[in-house]
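Colleague: Prediction below, plus the sequence it came from.
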Amino acid sequence: MAARTSARRRVRNQRVSGSAGMYVYGNAVPKPAYEPQRRTAEPERRQHVSRQVKQNRKKAMGINKAYVVFLSVAAILMLVVCVQYVQLRAELTNRSKNITALQEELANLNEANTTKYNAVMDSVNLEEVREKAMDDLGMVYANENQVVEYDNPDGDYIKQYEQIPDEGVVASSAKTNE
């Protein structure tokens, strides 16, 4: 018992003197010269394991052929799904780029069309057309008795194949009279 007490005092003294009077330079701390003893509540007891339990554990840890085939099929299936996904994403990206290019082309064509339309509209002077029609071609405005208003049953347009009657009704049907 005395030997135990003196060994404990030495360890305690080493701890106190080693840590209190020592200064560590740098970032490496030296390992202590002793290893503390760990106390356990109960010593470990080895339990007897039967031969059947050992065989069952060995079988559970082993991989049989059916499991290997299943894992191989699952891995190949996942590989196929991943490749298909990557191909679909690439196709989607290409289509998006194509749509963007077509939208830019449409915007450019609309802008060019608007520019040309405005240029044509600016180049036509309606006053000049009226003067040329009246002076050079002898055209005159219509009188009130020359204008005939008529009802268009379809509401769209009309093709004139003969004279419009004086009463102004071009065609009539049972539906338009209702």
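Modeller: Cool, the structure landed.
Colleague: Please count neighbours and contacts with C-alpha atoms only from this point.
Modeller: Fine.
Colleague: now for the helix or strand containing Thr115, which elements pack on it?
Modeller: Following DSSP states H and E, one finds Thr115 within helix 65-123. Here helix 65-123 touches no other helix or strand, going by 3 or more CA pairs under 8 Å, 6 or more residues apart in numbering; DSSP states H and E.
Colleague: what's the following helix or strand after it?
Modeller: helix 126-131.
Colleague: Not counting its own residues, what contacts whichever helix or strand comes after that following helix?
Modeller: Next helix or strand after helix 126-131 toward the C-terminus (DSSP H and E): helix 174-177. Under the criterion CA atoms under 8 Å, 6 or more residues apart in numbering, residues Pro153 lie in contact with helix 174-177.
Colleague: hmm, 10 Å instead?
Modeller: Residues outside helix 174-177 that contact it (CA atoms under 10 Å, 6 or more residues apart in numbering) are Asn152, Pro153, Asp154.
Colleague: Check it against this one:
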Amino acid sequence: MAEKRSNQSAMHRRETERYYIDGNTARRLNEQPQIPKRTKKNIQEQPKQAPVRHKKRVSAFDLKYTLFLVVSVGITLGTCFMYLHSNSALSDAKQNVTALQTQLQTLQEQNTSLKGSLNTSIDLDQIYQIATGELGMVYADESQIIYYNSSNDDYVRQYESIPDKQ
């Protein structure tokens, strides 16, 4: 009986060393594949044509795969260069717009200052004196003013003669 127990405990120990139970699956621990020993007989029995066919198939696959990778990398690089080019063009356009805005602001300031200097140099009283005194100009009478309706209120272009007073 003692011998039976020692056999059972030894078997149990071997089983616990070989199996690990995780959930409902059992795996073998530290199991290594059995590699057949190489002998001259084994080496001579192996077919030599299978690796050659495999090499041909692999080399054809490698060529297609390599071409695919080259084309993919080329497309990616082309896209990157196009992005960088458009980004630099956009940056140049922004700088150009900024320079033109600065130039516009400078010209508007010059225009405002010249307009102010012209307005201060014109004396309207002197113009009235010259027009009425020297040139004999007078204000128009009510009988000389002709009113008419225009279709456009913003400005008037006269292509025809002004209609007579009715």
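Modeller: Sure thing, it's come through. These numbers were taken from a predicted model, which means no experiment stands behind them.
Colleague: residue range for the helix holding Thr115 of the first structure in the second structure?
Modeller: Alignment of helix 65-123 of the first structure against the second structure: residues 63-121, by TM-score structural alignment.
Colleague: average distance between that stretch and the first structure?
Modeller: Here stretch 63-121 of the second structure, set against the first structure after superposition, deviates by a mean of 1.3 Å using mean CA distance after the TM-score superposition for the first structure.
Colleague: any idea how far that stretch is from the chain center?
Modeller: 15 Å (CA atoms, centre = their mean, to the nearest Å).
Colleague: Same check on stretch 32-43 of the second structure?
Modeller: The answer for stretch 32-43 of the second structure is 60 Å, by CA atoms, centre = their mean.
Colleague: for the spatially most central residue of the second structure, what are its contacts?
Modeller: The residue lying closest to the centre of the second structure (CA atoms, centre = their mean) is Tyr83, at 7.2 Å. Counting by CA under 10 Å, 6+ apart, Tyr83 of the second structure makes contact with Leu77, Ala89.
Colleague: returning to what we had before: now the contacts of helix 174-177 of the first structure as CSV including distance to Leu102 of the first structure and neighbour count?
Modeller: Shown next, in CSV, are the contacts of helix 174-177 of the first structure (distance: CA to CA, whole Å; neighbours: other CA atoms under 10 Å):
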residue, distance to Leu102 of the first structure, neighbour count
Asn152, 42, 15
Pro153, 43, 16
Asp154, 39, 10
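Colleague: In TSV, list the residues you listed along with distance to Asn13 of the first structure.
Modeller: TSV is the format used below for the contacts of helix 174-177 of the first structure (distance: CA to CA, whole Å):
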residue	distance to Asn13 of the first structure
Asn152	120
Pro153	119
Asp154	116
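Colleague: any idea which of the residues you listed is closest to Ala75 of the first structure?
Modeller: Asp154 (68.8 Å; CA to CA).
Colleague: Ile164 of the first structure versus that closest one, what's the distance?
Modeller: Distance, Asp154 of the first structure to Ile164 of the first structure, by CA to CA, to the nearest Å: 16 Å.
Colleague: before we move on, what about Asn13 of the first structure?
Modeller: 130 Å.
Colleague: With Ala107 of the first structure instead?
Modeller: For Ala107 of the first structure, the distance to Ile164 of the first structure - CA to CA - is 46 Å.
Colleague: Equivalent analysis for Arg12 of the first structure, please.
Modeller: For Arg12 of the first structure, the distance to Ile164 of the first structure equals 128 Å [CA to CA].
Colleague: same deal with Val120 of the first structure?
Modeller: 35 Å.
Colleague: The two - which one has more neighbours?
Modeller: Taking neighbours as other CA atoms under 10 Å, Val120 of the first structure and Ile164 compare with Ile164 leading, 14 against 11.
Colleague: my guess is Glu42 of the first structure is in a helix, correct?
Modeller: No. Counting by DSSP: H, G, I helix; E, B strand; the rest coil, one finds Glu42 of the first structure to be coil, located in no helix.
Colleague: From Arg8 of the first structure, how far off is it?
Modeller: Taken as CA to CA, the span from Glu42 of the first structure to Arg8 of the first structure is 22 Å.
Colleague: Which one's more surrounded, those two?
Modeller: A count of neighbours by other CA under 10 Å puts Arg8 above the other of Glu42 of the first structure and Arg8, at 12 against 6.
Colleague: who touches that one in this structure?
Modeller: Ala2, Gln14.
Colleague: Helix or strand: which one has it?
Modeller: Per DSSP H and E: helix 2-20 holds Arg8 of the first structure.
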